[in-house]
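Undergrad: Here is a sequence together with a model predicted from it:
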Amino acid sequence: MHTRRNFLQQVAAATIAIPLSSLSSLAAVRARDGKVLRVALMGLGGYASRVAEAMQSCTKAKLTGIVSGTPSKIKDWQNKYGIPEKNCYSYDTFDQIKNNPDIDVVYVTTPNALHHNNVIRAAAAGKHVICEKPMALNAKEGREMIAACRKAGVQLLVGYRMHFEPKTLEVVRMRNSGEFGKILFFQGQCGFRIGDPTQWRLNKALAGGGSLMDIGIYALNGARYMVGAEPVWVTAQETKTDPVKFKEGVDETIQFQLGFPDGTVASCLSTYNMNNLDRFFLNGEKGFAELQPSTGYGPIRGRTHKGELTQPHKTHQTVQMDEMAGILLEGRQPVVPVNGEEALKDLQIIDAIYQAVKTGRRVDLHLG
């Protein structure tokens, strides 16, 4: 009996007519018609594996290429996903991807410090780019990436999977419709106790920081889309209990506060030293919303003053990739933006948080 992967391999090689009775058959036909987003994953680590598995259930996106500096990983992925040799690249040969019509977009899932170069190279090759968050190490790099994509005439999206999550979007809908009244307060708590001290996330040269760059960005970005406004100031404080594990420039725990134009405030916690922290709370004059867990891989759970949120769970990366296919192929506009300009605002705030930690002073924000 054929596996789904073997079936898709046969479909790609065949030229015979295919019945449209099954979802996989329909996806294959759309791929030949150019209506499926053809994706190359760059950086075959743990998160890329999660994305690849989730994409097996996509109807608008398909994994067609890979980029890695590890030959053994390339072979393993070829065998698992049926990726042809001509769609496999090392970092040395990556620029040749410009001549490959089987790839529409490169999804960059490498360590943070590599995003800048990887995105600019992909853009120069004429490919759209999806970049994992944080998009870059700082706002300066982010602006250069946006400019490179604009110059190349390609789109830059960022892997904000929560922007497509059903319960999250229901809270956004309720806020937009005025069901919470004037928003007064947001709280975001994101953290876990990190393990292996030798991993790249604890290496400032590769990560650009510590918990804030990795997990705190969820609370930061969440404050913006839950409140529905852009902050105008930030204050922040750092706590470090293990300077051996969390070396200079690698934050262990940061608390930060955001102020919004109408007086709304947000209080957020980012940490690599505490578990059981994955909670958003939004409070308004007429009601509230709580998500807990709020940003994990799921299922997300939530409630409001009107009761429990019951939207069904869907694998986040499956939804994200299908929705991003709609953006890139059909010009669709998401409820919450996922473009480079959206990510640049997060980078500007991150820069300001680190400045506030260093100076102990409030930092005014001028986003955009």
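TA: Yes, it's here.

Undergrad: drop to CA atoms for contacts and neighbour counts, all remaining ones
TA: Noted.

Undergrad: Now do the closest residue to Met213 other than its chain neighbours: how many residues are near it, please.
TA: Leaving out its chain neighbours, the residue that sits closest to Met213 by C-alpha to C-alpha, 6 or more residues apart in numbering is Pro134, at 6.3 Å. Using other C-alpha atoms under 10 Å as the criterion, Pro134 is surrounded by 28 other residues.

Undergrad: I am assuming Pro134 contacts Leu344, so please confirm or correct that.
TA: No: look at Pro134 against Leu344 with C-alpha atoms under 8 Å: they stay out of range, at 9.1 Å.

Undergrad: Show me where the stretch 201-350 of the chain has its helices.
TA: Listed in chain order, the helices of the stretch 201-350 of the chain (DSSP state H, counting those that start in this stretch) span residues 204-207, 211, 217-227, 316-330, 340-359.

Undergrad: What is the third one packed up against?
TA: I take that to be helix 217-227. If you count contacts as 3 or more C-alpha pairs under 8 Å, 6 or more residues apart in numbering; DSSP states H and E, helix 217-227 packs onto helix 166-176, strand 183-191, strand 265-271, strand 277-284, helix 340-359.

Undergrad: let's bring in a second one:
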Amino acid sequence: MSENQSRRSFLQNLGVGLGTTAAAFAVPSVMAVPEAPAPKDDKKLGVALVGLGSYAKNQLAVALENAKNCYLAAIVTGSPTKADEWAKKYNLPKESIYNYQNFDEIAKNKSVDIVYVVLPNSMHPEYVIRAAKAGKHVMCEKPMANSVAECDAMIKACKDAGVQLGVGYRMHFEPFTQEVMRIGQKKEKGNVRFMQTNFGFTIGDPTQWRLKKAMAGGGPLMDVGIYCVQASRYVTGEEPLWVTAQFGPITDKERFKDVEESVSWQMEFPGGAMVNGFTSYKSNIEQLYVSADKGWLQLSPAYSYGPIKGRSNDGEMKLPVVHHQTVMMEAICKEMIETGKFPKHIDGDEGKRDMKILMAIYEAAQTGKRISLV
């Protein structure tokens, strides 16, 4: 099956399967929802979710219900069943319900300020670019795309359209993570010397898009390894100099015929910090350990929905436990309302920096060479 056929089949079938996206459909003419868009509250920003899979349903929608400065203004889905369910639950007018064919009509919807793309990685570029051309600010889930070139195209489209582009780096807004950033970057425990960062889980459904390279761009490195790459960068506040990497053994050749089962990598940073990273679809592991001149700190869990837990040589970290997506959306929208811009530390350039490192890890693992990042 060709890549185009595979993508078309995915769009046709996933709406009732995984529910991330699906084929275009005609919105039912009779729906038990209001006919006219709700009046826009200028103190809140309207968000459209593109793709109504589990992350949109269980995390982002919850965030938009609870956030004080943004709300769910529209949805984009290929599933008529989901369209009906979400419309009724969130009292959405049919004018704010879109599919993948009429998505561009969102340009006319004045209630939508931000389009949040929550689709398989390979679809991020298309819908980010289309949203930008529709004149909407765009948030995109990570990884930003499947290649550096795609990142460049997305950044250019948003710049040309005069809209903001952000990547869903929720950990930047989480209190334990923010404390780790502060300690590392301010050198409160001296220079960081070593980090061990791991994130892996046992993947389920063998037919899911995350195991298809054309859609996911790779395996666990693209999916959850990106958190480890991000952590090494935000703890040091620096960019890595080089990377070496090794693929782990394949224990399930059928399941992992298209993507890696696991990968380890090593990086050095300008300040002298060395990093070991590991990610896997067959190991349940999640940890960030940082060793510095005057002490250490550890988050475990470190990257999942939590609750995040932390401790250091000074004892247990006692910080608020928050819903990550709610504090993320509130912070993003607060800055947008006040300045007209997204926070700089989650912009498209940040997403591109991660992508360059992910691609270098793959190159290092494939070639056995040390890949320079400068």
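TA: Sure, I can see it. Predicted, not measured: the structure shown is a model, and the values here were computed from it.

Undergrad: wait, which of the helices and strands packed on helix 217-227 of the first structure is closest to Asn138 of the first structure?
TA: Set against Asn138 of the first structure and scored by C-alpha to C-alpha, these come closest in helix 340-359, at 5.4 Å.

Undergrad: Now check the first structure for the residue matching Tyr71 of the second structure.
TA: Using TM-score structural alignment, the equivalent of Tyr71 of the second structure in the first structure is Lys62.

Undergrad: Tell me the secondary structure of its match, please.
TA: The three-state label given to Lys62 of the first structure by DSSP: H, G, I helix; E, B strand; the rest coil is strand.

Undergrad: which residues touch the closest residue to it other than its chain neighbours?
TA: Nearest residue to Lys62 of the first structure, sequence neighbours excluded (C-alpha to C-alpha, 6+ apart): Arg38, at 5.1 Å. Arg38 of the first structure makes contacts with Ala31, Ala61, Lys62, Leu63, Thr64, Asp102, Ile103, Asp104, Val105, as judged by C-alpha atoms under 8 Å, 6 or more residues apart in numbering.

Undergrad: ok, Arg38 of the first structure to Pro231 of the first structure distance?
TA: Counting by C-alpha to C-alpha, to the nearest Å, the gap from Arg38 of the first structure to Pro231 of the first structure is 36 Å.

Undergrad: picking that back up, didn't the match of Tyr71 of the second structure look like it was pressed against Lys35?
TA: No: between Lys62 of the first structure and Lys35 no contact is recorded; they are 10.4 Å apart, counting by C-alpha under 8 Å.

Undergrad: Skipping adjacent residues, who's closest to the most centrally placed residue in the first structure in space?
TA: A centroid search over the first structure (C-alpha atoms, centre = their mean) returns Gly159, at 2.3 Å, as the residue closest to the centre. With sequence-adjacent residues excluded and distances taken as C-alpha to C-alpha, 6+ apart, Gly159 of the first structure is closest to Glu132, at 4.8 Å.

Undergrad: can you tell me which residue in the second structure aligns to that neighbour?
TA: Glu132 of the first structure maps onto Glu141 in the second structure, with residues paired by TM-score structural alignment.

Undergrad: List the contacts of its match.
TA: Neighbour list for Glu141 of the second structure: Tyr116, Val117, Val118, Leu119, His124, Val167, Gly168, Tyr169 [criterion: C-alpha under 8 Å, 6+ apart].

Undergrad: make it 10 Å
TA: Counting by C-alpha atoms under 10 Å, 6 or more residues apart in numbering, Glu141 of the second structure makes contact with 55, 116-121, 124, 166-170, 351.

Undergrad: between those residues, which is nearest Ile308 of the second structure?
TA: Checking those against Ile308 of the second structure with C-alpha to C-alpha, the nearest one is Arg170 at 12.7 Å.

Undergrad: residue in the first structure matching the closest one?
TA: Using TM-score structural alignment as the criterion, the counterpart of Arg170 of the second structure in the first structure is Arg161.

Undergrad: Can you give me the neighbour number for that match?
TA: There are 21 residues near Arg161 of the first structure, going by other C-alpha under 10 Å.

Undergrad: Quick check: the residue nearest to it when sequence neighbours are not counted vs Gln311 of the first structure, distance?
TA: Among residues not flanking Arg161 of the first structure along the chain, Gln320 sits closest, at 5.5 Å (C-alpha to C-alpha, 6+ apart). With distances defined as C-alpha to C-alpha, the gap from Gln320 of the first structure to Gln311 of the first structure amounts to 16 Å.

Undergrad: cool, and Glu141 of the first structure?
TA: Glu141 of the first structure is 37 Å from Gln311 of the first structure, where distance means C-alpha to C-alpha.

Undergrad: neighbour count winner among those two?
TA: Between Glu141 of the first structure and Gln311, counting by other C-alpha under 10 Å, Glu141 is the more crowded of the two (18 against 15).

Undergrad: for the more buried one, what are its contacts?
TA: Ala113, His115, His116, Asn117, Met135, Ala147, Leu344, Leu347.

Undergrad: from these, which ones fall inside helices?
TA: His115, His116, Asn117, Ala147, Leu344, Leu347 (DSSP state H).

Undergrad: What's the match for the second one in the second structure?
TA: Under the alignment (TM-score structural alignment), His116 of the first structure maps onto Pro125 of the second structure.

Undergrad: ok, its match touching Met144?
TA: Yes: when contacts are counted by C-alpha atoms under 10 Å, Pro125 of the second structure is listed as touching Met144 (8.0 Å).

Undergrad: Tell me which of the two has more neighbours.
TA: Neighbours were tallied for Pro125 of the second structure and for Met144 using other C-alpha under 10 Å; the higher tally belongs to Met144 (30 against 23).

Undergrad: you'd agree the more buried one is up against Tyr127?
TA: No: look at Met144 of the second structure against Tyr127 with C-alpha under 10 Å: they stay out of range, at 11.5 Å.

Undergrad: where do the contact lists of those two overlap?
TA: Applying C-alpha under 10 Å, 6+ apart, one finds that Met144 of the second structure and Tyr127 are jointly contacted by Val117, Met154.

Undergrad: what's in contact with stretch 70-82 of the first structure?
TA: 4-6, 8-10, 12, 43-45, 49, 52-53, 56, 63-68, 83-85, 87-91.
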